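# Just to be clear, the model below is a prediction. Sequence and coordinates:
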Amino acid sequence: MADYSTRRTMMVDTQVRPSDVTKFPIIDAMLSVPRELYVPADKREAAYVGENLSLGGNRVVLEPRTFAKMLDALDIQPDEVVLDLGCGLGYSTAVLARIAEFVVAVEEDETRADEAQTALSENGVDNAAVTTGPLTEGAAKSGPYDVIIVEGAVEHLPPALLDQLQDGGRICVPFAEGALGTVRVGYKIDGRVNWRYSFNAGAPVLPGFEKHSAFTL
């Protein structure tokens, strides 16, 4: 039997804290959420390694460092509602749910969405809901959101997603630029989103967020 709680502590001590992520709610959430329960069963042994974990079809669970730094940059408050785009099997949602008031997660693949909802329910996460639909469309009917986080890289960000951000809200997105990839945080002020560089990290481009998708009908 693998000692996952030791691995979880190791993950935080060797991947998260050294990346200058020190906010207590983030550290506490990442120490508390059993990451191994939100990855494919055959990948549990690799749940705590410091790299993106493949879910298949260009989808990943973001590596702990990247995800923690995104949370750090967003500075989510306990009274905020978060849109988690591309929640996979629910790990990001479970962590966000410990920090925010409520999380609306979107997953394109129906089976994966069901698995995520089951895992969240079984682990007592009652302030999150998983919806099924195209990631590019978000979940407008539950918005607008204080925070939007995108669990994968984009080349083109659909304007419809920015419309779901509350004025004064933040969105964190890994952009597929160059070899490294660039994570930026957008701040919505008076209806416009102003982007700021946060850090470098790579991830596969999410299906539907490729450049040419802007021109398809």
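It's in.

# Could you use CA atoms for every contact and neighbour count after this?
Will do.

# longest strand of the chain?
Looking across the chain with DSSP state E, the single longest strand is strand 165-175.

# is it true that residue 182 touches residue 202?
Yes: here residue 182 reaches residue 202: they are 7.3 Å apart, a contact under C-alpha atoms under 8 Å.

# intersection of neighbour lists for those two?
Taking C-alpha atoms under 8 Å, 6 or more residues apart in numbering as the contact rule, the neighbours common to residue 182 and residue 202 are 174, 176.

# next, the one to line up against it:
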Amino acid sequence: MNIEQARFNMIEQQIRPWDVLDPAVLSLLAAVKREDFVPAAYRALAFVDTEVPLPGGQCMLAPRVEARLLQEAKVQRHETVLEVGAGSGFMAALLGHRAQRVITLENRPELARMASENLRRAGLSNVSVREADGREGLAAEGPFDVIVLSGSVAQVPQALLDQLKVGGRLITIEGAEPVMRAVLYTRQSDKALSKVELFDTVAQRLDGFAEPTRFHF
């Protein structure tokens, strides 16, 4: 496989047609080596439009979804980011190139180790991996400029929304199959939040987040 040609094709045939047009995001996707964050057994899938399997039944988001979330989060160089769901560490790596500091939470020890090692090899000293349950966020180190949930949730917990600074954004994929949407929450003031629905997609659930109550008759 010609790695660079495959990377180019991923960007031009999957990512750009999905309205990812920010030159800085596209340049970053060309520079950060996605294949280094994919388990060796699945390296041939590094640039394919699919969710790549990870240990423990987890997976990486599809490249176009990662790219679109990154673009819509509009992370700035001075900002601190909290990610929930480190997975292999690839999204944290992308965020690390955009932000001042990134903390990524992963509740599966094997994945936390994988993400830490991948990020270390990539030379990203401003990204730290914490083995922790992400449902409650990390209030002790908040509030944050940006929170990224790298997977889907039925509903964003209030505890996470409460950890946004004024002007801060939280981006995730919300809902239940077959209807899920990427959404962007923005804190307008201490008491006010706005919510914008961005695009339809489907993604694997983040570990441990509550499902909606089912009615029983």
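Okay, I see it. For clarity, every value in this text was computed on a predicted model and none was experimentally measured.

# okay, residue 182 and residue 202 of structure 1: which has more neighbours?
Counted by other C-alpha atoms under 10 Å, residue 182 of structure 1 and residue 202 do not tie: residue 202 has more neighbours, with 22 against 19.

# Give me the distance between the more buried one and residue 152 of structure 1.
9 Å (C-alpha to C-alpha, to the nearest Å).

# The longest strand of structure 1 against structure 2, how far on average?
On superposition with structure 2, the mean distance recorded for strand 165-175 of structure 1 (mean C-alpha distance after the TM-score superposition for structure 1) is 0.7 Å.

# residue range for that strand in structure 2?
Strand 165-175 of structure 1 corresponds to residues 164-174 in structure 2, going by TM-score structural alignment.

# try stretch 71-84 of structure 1
Stretch 71-84 of structure 1 maps onto residues 70-83 of structure 2, going by TM-score structural alignment.

# First-to-last residue distance for that stretch?
Per C-alpha to C-alpha, the first residue of stretch 70-83 of structure 2 is 12 Å away from its last.

# in what helix or strand does residue 95 of structure 1 lie?
In this structure, residue 95 of structure 1 sits in helix 91-99 according to DSSP states H and E.

# From the contact counts, what lies against that helix?
When contacts are defined as 3 or more C-alpha pairs under 8 Å, 6 or more residues apart in numbering; DSSP states H and E, helix 91-99 of structure 1 packs onto helix 24-32, strand 81-85, strand 102-107, strand 128-132.

# Mind naming the longest helix for structure 1?
helix 110-122 (DSSP state H).

# Could you tell me the angle between that one and helix 91-99?
Counting by axes from the mean of the first three to the mean of the last three C-alpha atoms, to 10 degrees, helix 110-122 of structure 1 lies at 30 degrees to helix 91-99.

# hmm, who's touching helix 110-122 of structure 1?
So helix 110-122 of structure 1 is contacted by 37-38, 87-90, 94, 106-107, 126, 128-132 (C-alpha under 8 Å, 6+ apart).

# what about the residue positioned nearest the centre of structure 2, helix or strand, and which?
Closest to where the C-alpha atoms of structure 2 average out (C-alpha atoms, centre = their mean) is residue 150, at 3.3 Å. Per DSSP H and E, residue 150 of structure 2 falls inside strand 144-153.

# before we move on, the earlier item: what touches both of residue 202 and residue 152 of structure 1?
The contact sets of residue 202 of structure 1 and residue 152 overlap at residue 174 (C-alpha under 8 Å, 6+ apart).

# ok, now how distant is residue 114 of structure 1 from residue 129 of structure 1?
11 Å.

# neighbour count winner among those two?
The neighbour comparison of residue 114 of structure 1 against residue 129 (other C-alpha under 10 Å) goes to residue 129, with 21 against 17.

# Spatially nearest residue to that one (excluding sequence neighbours)?
residue 104 (5.2 Å; C-alpha to C-alpha, 6 or more residues apart in numbering).

# Do I have it right that residue 161 of structure 2 meets residue 168?
No: between residue 161 of structure 2 and residue 168 there is no contact under C-alpha under 8 Å: 9.4 Å.

# re the thing from before, would you mind finding the most buried of the helices and strands packed on helix 91-99 of structure 1?
Mean neighbour count (mean count of other C-alpha atoms under 10 Å) peaks for strand 81-85 among the helices and strands packed on helix 91-99 of structure 1, with a mean of 28.

# Give the other helices and strands that it contacts.
Going by 3+ C-alpha pairs under 8 Å, 6+ apart, strand 81-85 of structure 1 lies up against helix 91-99, strand 102-107, strand 145-150.

# what about 6 Å?
strand 102-107, strand 145-150 (3 or more C-alpha pairs under 6 Å, 6 or more residues apart in numbering; DSSP states H and E).

# Return the distance of that strand from the chain's centre.
8 Å (C-alpha atoms, centre = their mean, to the nearest Å).

# Check the mean deviation of it from structure 2.
Counting by mean C-alpha distance after the TM-score superposition for structure 1, strand 81-85 of structure 1 comes out at 1.1 Å.

# can you list contacts of that strand?
Contact with strand 81-85 of structure 1 is made by 101-106, 145-151, as judged by C-alpha atoms under 6 Å, 6 or more residues apart in numbering.

# contacting residues around residue 136 of structure 2?
Taking C-alpha under 6 Å, 6+ apart as the test, what residue 136 of structure 2 contacts is residue 159.

# Apply 10 Å and report the result again.
Each residue near residue 136 of structure 2 by C-alpha atoms under 10 Å, 6 or more residues apart in numbering is listed here: 84, 157-163, 209.

# swap in residue 179 of structure 1?
200-202.

# residues near residue 78 of structure 1, how many?
With other C-alpha under 10 Å as criterion, residue 78 of structure 1 counts 14.

# Hmm, it is touching residue 127, no?
No: Residue 78 of structure 1 is not in contact with residue 127 according to C-alpha atoms under 10 Å; the separation is 11.7 Å.
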